[in-house]
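> What shape does this take:
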Amino acid sequence: MDLALFAGGPFDVRAVVAGILPELHRDLPLDVVPWGNFPHGPDVREAVSALRTDGEPDMDATGVLGGLCANDSRAAVALAVPFLIPLAIDAQHPHRAAALDVLSGPARARYFGVASREELFLHRTDPARHVPDGYDDYGVEVTAYPAGWSVAAARIAITANTPALLPLLDDPDPAIRVEAAYALATAADLDHIVRTALAGGFEAERDPMVRAAFTLATAEITRAHPHPPTVAWLRERWHDDAEVPEVRLAAAIGWLCLTDDPAPEELRRIVDALADDERAHAMEALPWMSFAAGTNESGLLRCRRCMLHPEEPDPESTFLDSLFDQLKG
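So this is what the prediction gives:
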């Protein structure tokens, strides 16, 4: 199929999102976009409608949106992002946390269970570009829709609304600050506005988990926009024994994802010493870690194994092999 024939038209989620951004507001009618043109579009429309209500949603809206991303079907969820952002930035809306929790899912690709240095911070598609073939970076989703178009569309919406999302880094609720950092890390930050805000927030922040979130967000946005001083800053953070363990671990992971250098022996010792089961469980509060988790393995421990100890067996493979052996027996 020649995707160039569809680029810029009503089946190109990038073009549809770009077309509604100038009108973005909480009461923007849902039917201004052609949900039916995209796989699972009607389901996503219903989920967004549920989240927009002031009362209790009559469906698991975040489960629908998150599940589609987990199942590698992000196109319609990317279309939902412009409708979710006004909810997330409305401090009085009862579902703001839920909206913020899922709005950046389609801006990432292949991130469930991914914990390698190469793919944990997977950002290559430029949202300003309309790549004709759509296959240059991410291939296709399970529905055969070009995954790069979905990722780019979600990032277009988040980037356009960066000024509205930045104040959430100072929200009174630590969980909102964490999720805001997770969302903003996907923005196209050509003017370094997000990285500067994260740096200021890190200096002012006292909550260890939020500081770790700001560290991971800084690393992720630097993956998209290389900045050698930030790489050096991350090295200083994991090297600093006066820093809180959560930040040292986040900085170590971030540094590993931004360099091709072999892991220093000192970094291995630090991560192995700090990444115990209790801390790994606590750091599941960070979406980077919760989404990196696998079967019977937390995200932090999975990152440690994949990045520093690839020779160790994958608990998921071990579990499946054991189950298969039992079924054969």
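
> Every contact and neighbour count from this point should use C-alpha atoms.
OK.

> Give me the neighbour count for His95.
His95 has 23 neighbours, counted by other CA atoms under 10 Å.

> And the nearest residue to it once chain neighbours are set aside, which helix or strand is it part of?
Computed as CA to CA, 6 or more residues apart in numbering, the closest residue to His95 that is not its neighbour in sequence is Leu51, at 6.2 Å. When elements are assigned from DSSP states H and E, Leu51 belongs to helix 41-52.

> tell me what that helix is packed against?
helix 61-70, helix 75-88 (3 or more CA pairs under 8 Å, 6 or more residues apart in numbering; DSSP states H and E).

> Following up with a second sequence; could you model it the same way so I can compare the two?
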Amino acid sequence: MLNALDAVDWTRLHGAYGPVTDAPALIRAMAGPDAEAAAKARRLLAGAVCHQGTTYSASAPVVPFLAELLAAGATHHRAELARLLGELAAHGNQRTKHVAAVRAAVTAEADRLLPLLDDADPGVRDGVAFALSQCPKRKRDSAPALRARLGVETDPQTKARILAAVAWLEPASGLAAEALSADQPAPVRAAAALILARSDRPWSAAATEAVRAGWADGEPLERCWWWGTAASPLQDLVAALGKRGTDCAAVLVMLLQSSSAPIRQEAARASAWVVKVHRAARPLLVPVLATALADPSAEVGELAATALHEAGEAARPAAGALARSATVPAIRALVHLGDPRGPALVTAGNVLDVLSGVTGRPSGPFIAYDPAFGAALAATAPAESWGNSIRWLVAAWGPAADAVVPRLLAGDGLAPLVVQALAAIGPAAAGALPRLRTAADGAGPLTERSPFRVHHVEERLAILRIGGDPGPALDAARAALAKLHDRAPAEGYHHVPYDDAVALLDGLGEHARPLLPEIRALLTAHRDFLGLARAAWRLTGAADEVTPTVRRVLELAAGGLRQRTPQHRGDQAADLAAELGDPDLVPLLTPLLADPTPRCRVPAARAVWRLTGRADGLIAPLLKEVTPRPPGYRWAAAFTLLTEMGPAAAAALPELRGVAEHPWCPFVEDFERSPIGGLGHLDDAFLAAARTAVAAIEHGQ
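Just a heads-up that it's a prediction; the model follows:
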């Protein structure tokens, strides 16, 4: 036994951790009498030759020895060895240059593996079935053998996995449909339903009944390669059924009424994913989720509330049940629906959890201010302990949020987002002025060495917005503009305080008028200072002073469309071009329509439309923003422009109708990444914008 071990030059073979010179000793230990030592050796060898689905130069050479050990009935842990052979050949493995050789090595052992389908150990039968299924070149021999074993297999878990192996090799066979029948054990029926859900075959009432029976008393399937990488086989079933929409919803409705609390928990958790993805599933699931809010299991109730939060406007009929539930997820759902019972349930103890679940985007609040939010936030810990999403929300609320000023000032320091919130609140935050002035006066306007930056931009602008004093911001802007003169002609913006100068000028508004001479001098010397051109335009309205800069930046932006992080803001140049109203800029805007990213397409299309009133060449760039899944981040602006264009955008109608009638939410990828709940409301906004655009184009409304 293992006589050929020493004939292999193991020093030239590598595994996950380098040369596998210890492979002979590990394989011999696996054949030894000590079960514990054999298990340790197997784990070490498996980690080296099949590490997280990656195979190596040593992987194929170990296969014959593993097969030899497996065939030797006295070897310890034979089931694990059989599964290891399957994992080495598995089709989900990383595509390294060794994959083909490894699969060929396992295929070469098929004749030694086939008799083991009748082994006394069900684990060995299971593992061998897995290994054979991953060797399709021997399907002619292995498929009949697997079908024969399936017909006599008595172990339910093993039978379920052999069924999966046969379906893998023969996806067109009807074995899965036959295995749905009531005379099969629960694991087999559950496996058959899962296999059917993954296939292109129609879902059936028998499959739904198999799910009910299979999961009646809990999870029927033990985790393994066949049942995917989801949190559980049930989650894997829901993921596979998700594309079927209403079929999936019907299955979840049934499972939410299961007598098994763990199954109801899994079903409620899965419902949150399904209502994110499939629009038609939302109204079907909402009634049963509303009932589940009162489930004896508190976890089921909270998961049901989370799912309702994800359902968007479709959850409105459940508002009463959500109010009675009064858990944090239920309050989040109510708040996001704009139901007044939501704010009424907010307290100092739950407000941070509630608001952190419904906010998260700096572009604006998801919810309107309510005095209950201010009162609750005013009784919490200092704002320095709040999440950024809540600070953004307070800033978006602006002066209405004056009740939270004491909490914003309660910490030892003033974080940038806290300063922004104070500035947005305005004069009611006057108590912050001494600390803001201390920060602004604590150092000179600029850092002392390159890259030069302005100290405390936000604090200086906050002093203006709260106290009406433009002095600190004006002084810093003057110093920043002076430093911009030092930029070399071919140099970028990194070493000079350009961005800070623009932020200060934008914030100063009319108060920046004393700086016009410096701004004009810089525009003459540096034609790419777009932010300064924008400030000059707003202060003077003199198009002739800023048009040369807009032209230059449009040219530079067109040349940088393929850059990952373009230096020149074509989108801002396009917006300013639209304001200038000069049709001669259109030839410079047109190249930006070909931007492969969402950065410039919509701003350029908007500028061209407003300068010419013609839709030629604009439809395709706008559709690129709204038709992908997920859409571009300027989708709302694209729909707004299509609505503005009206009948002139008639060429977009077929694809826009497809967007408006699509059964799936387009933001699935965003949903899966985002920790913020209630994103079904974003889908509602997307759908409403699409329908508005279609109506405007069809009827000129």
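
> Would you report the TM-score computed for these chains?
After superposition, the two chains reach a TM-score (TM-score structural alignment, normalised by the length of structure 1) of 0.63; 249 aligned residues with a CA RMSD of 3.5 Å.

> returning to what we had before: give the aligned equivalent of the residue nearest to His95 of structure 1 in structure 2.
Pairing criterion TM-score structural alignment: the partner of Leu51 of structure 1 within structure 2 is identified as Met30.

> and that match, how many neighbours?
Met30 of structure 2 has 27 nearby residues by other CA under 10 Å.

> next one: the one 3 residues further on
Pro33 of structure 2 is surrounded by 12 other residues when neighbours are defined as other CA under 10 Å.

> likewise His25 of structure 1?
His25 of structure 1: 15 neighbours (other CA under 10 Å).

> one step back: most tightly packed of the helices and strands packed on helix 41-52 of structure 1?
Highest mean neighbour count of these: helix 75-88, a mean of 28 (counted as mean count of other CA atoms under 10 Å).

> which secondary structure elements does that helix contact?
Using 3+ CA pairs under 8 Å, 6+ apart: helix 75-88 of structure 1 touches helix 13-20, helix 41-52, helix 61-70, helix 96-103, helix 147-160.

> Let me have those helices in a markdown table, adding distance to Gly200 of structure 1 as columns.
A markdown table is the format used below for these (distance: least, CA to CA, whole Å):
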| stretch | distance to Gly200 of structure 1 |
| --- | --- |
| helix 13-20 | 30 |
| helix 41-52 | 32 |
| helix 61-70 | 30 |
| helix 96-103 | 21 |
| helix 147-160 | 19 |
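
> closest one to Met209 of structure 1 among those?
helix 96-103 (16.3 Å; CA to CA).

> Measure how far the closest one is from the centre of its chain, please.
A distance of 12 Å separates the C-alpha centroid of helix 96-103 of structure 1 from that of its chain, computed with CA atoms, centre = their mean, to the nearest Å.

> re earlier: and the match of Leu51 of structure 1, how close does it get to Leu303 of structure 2?
46 Å (CA to CA, to the nearest Å).

> Ala323 of structure 2 too?
For Ala323 of structure 2, the distance to Leu303 of structure 2 - CA to CA - is 15 Å.

> Between these two, tell me which one has more neighbours.
Leu303 (25 against 19).

> What's the match for Ala41 of structure 2 in structure 1?
Using TM-score structural alignment, Ala41 of structure 2 lines up with Ala61 in structure 1.

> what's the spacing between its match and Ala47 of structure 1?
4 Å.

> same deal with Phe214 of structure 1?
Taken as CA to CA, the span from Phe214 of structure 1 to Ala47 of structure 1 is 29 Å.

> quick one, which of those two is more surrounded?
Between Phe214 of structure 1 and Ala47, counting by other CA under 10 Å, Phe214 is the more crowded of the two (32 against 22).

> My read is that that one contacts Gly200, right?
No: with contact defined as CA atoms under 8 Å, Phe214 of structure 1 does not count as touching Gly200 (9.7 Å).

> Which residue, neighbours along the chain excluded, lies closest to Phe272 of structure 1?
Careful, residue 272 of structure 1 is Asp and not Phe. Arg304 (7.7 Å).

> quick one: what's aligned to the one you found in structure 2?
Using TM-score structural alignment, Arg304 of structure 1 lines up with Leu237 in structure 2.

> so what does the helix or strand encompassing its match touch, helix or strand wise?
Secondary structure from DSSP H and E places Leu237 of structure 2 in helix 233-241. Counting contacts by 3+ CA pairs under 8 Å, 6+ apart, helix 233-241 of structure 2 packs against helix 186-198, helix 246-255, helix 261-277.

> now these as CSV including mean neighbour count and distance to Pro156 of structure 2?
What follows is those, written out as CSV (neighbours: other CA atoms under 10 Å; distance: least, CA to CA, whole Å):
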stretch, mean neighbour count, distance to Pro156 of structure 2
helix 186-198, 26, 6
helix 246-255, 21, 22
helix 261-277, 25, 20
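
> In JSON lines, list those along with distance to Met645 of structure 2.
Listed next are those as JSON lines, based on distance: least, CA to CA, whole Å:
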{"stretch": "helix 186-198", "distance to Met645 of structure 2": "43"}
{"stretch": "helix 246-255", "distance to Met645 of structure 2": "36"}
{"stretch": "helix 261-277", "distance to Met645 of structure 2": "30"}
